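1. got a structure for you, letters missing:
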C-alpha cells in the first residue's frame, strides 16, 4: 500500500499574496513540479498533462467563495473529457 502524504494550510492573505500563490501554481503546472511548504510540512506534486478540473463559485449575501480542485493520477494516459470552459475578468 502506498504511503499517504498530506499538506494543509489556512491563513488570511491580501489580494497580492493570493495572486503570487496562484502564479506559483501556474509556474509549477508548467514546469511539472509543485512544492508546498509550511511550518515543517512539505509535499512535492508532479502534475502530468491530463488533469481533472472542478470549479465552484458561490455568492450569498456579503460572502463570496471560489473553490478550485485539481485531480490527477501519477500515470494517466486517458483522453480529455468535459465541456468548453472559460474564466474572464470582464
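-> That came through fine. What you see is a predicted model, and the numbers here were worked out from it, not measured in a lab. Numbers count the residues shown, from 1 in each chain.
2. going forward, measure contacts and count neighbours with C-alpha atoms only.
-> Noted.
3. what residue in the protein is the furthest from its centre?
-> Largest separation from the mean C-alpha position in the chain: residue 61, at 26.2 Å (CA atoms, centre = their mean).
4. distance of that one from residue 5?
-> Remark: distance between residue 61 and residue 5 (CA to CA, to the nearest Å) = 37 Å.
5. comparison target, given below:
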C-alpha cells in the first residue's frame, strides 16, 4: 500500500562553511543510498536510487541572489511495486 506524502522543511541562517558541510553530507548520503534529514522538530529518511533528476536554477538582482538545487527520483513502495501483466486483445 502506498504511504501518504511526508514533508520535511528546515530554514535557518548559516555561514558558508556550514553550508559546505551540509552539502558534503548530502552528497555522501546520496552516494551511500541513504540520506537522513533531521532537526529539533522532525526527521525524514530518503533512499535515493537509480537515475536521479537534477534541476539547478539561479537568479540575482542588486540585493538578493538565489541558488536552487532540486534532486528528484522515483522510489519504489516499501512493499515493492507489483508488476502487472498487460493484455491486449484484438477481435
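-> It's in. All values reported here derive from a predicted model rather than from experimental measurement.
6. drop the TM-score for these two in here.
-> Once superposed, the chains reach a TM-score of 0.78 (TM-score structural alignment, normalised by the length of the first structure), with 75 aligned residues with a CA RMSD of 1.1 Å.
7. okay, strands next: where are they in the second structure?
-> 35-38, 43-46, 53-60, 65-72 (DSSP state E).
8. just those: most buried one?
-> Between the strands of the second structure, strand 35-38 has the highest mean count of neighbours, a mean of 14, where neighbours are mean count of other CA atoms under 10 Å.
9. what lies in contact with that strand?
-> For strand 35-38 of the second structure, the surrounding residues in contact (CA atoms under 8 Å, 6 or more residues apart in numbering) are 8, 26, 29, 43, 44, 45, 46, 47, 48.
10. contact partners for the last one?
-> When contacts are counted by CA under 8 Å, 6+ apart, residue 48 of the second structure touches 30, 33, 34, 35, 73, 75.
11. what do we get in the first structure for the third one?
-> Which is residue 34 of the second structure. In the first structure, the residue matched to residue 34 of the second structure (TM-score structural alignment) is residue 33.
12. residue contacts, the nearest residue to that match once chain neighbours are set aside?
-> Nearest non-adjacent residue to residue 33 of the first structure, counting by CA to CA, 6 or more residues apart in numbering: residue 46, 4.6 Å away. Contact analysis of residue 46 of the first structure by CA under 8 Å, 6+ apart lists 32, 33, 34, 74.
13. the last one and residue 51 of the first structure: what is the separation?
-> Right, residue 74 of the first structure. On the measure of CA to CA, residue 74 of the first structure and residue 51 of the first structure end up 10 Å apart.
14. which one of these two is surrounded by more residues?
-> Higher neighbour count among residue 74 of the first structure and residue 51: residue 51, with 14 against 10, using other CA atoms under 10 Å.
15. all helices of the second structure, in order?
-> Using DSSP state H, the helices of the second structure run over residues 16-32.
16. my guess is residue 34 of the second structure contacts residue 46, does it?
-> Yes. Between residue 34 of the second structure and residue 46 there is a contact under CA atoms under 8 Å: 5.8 Å.
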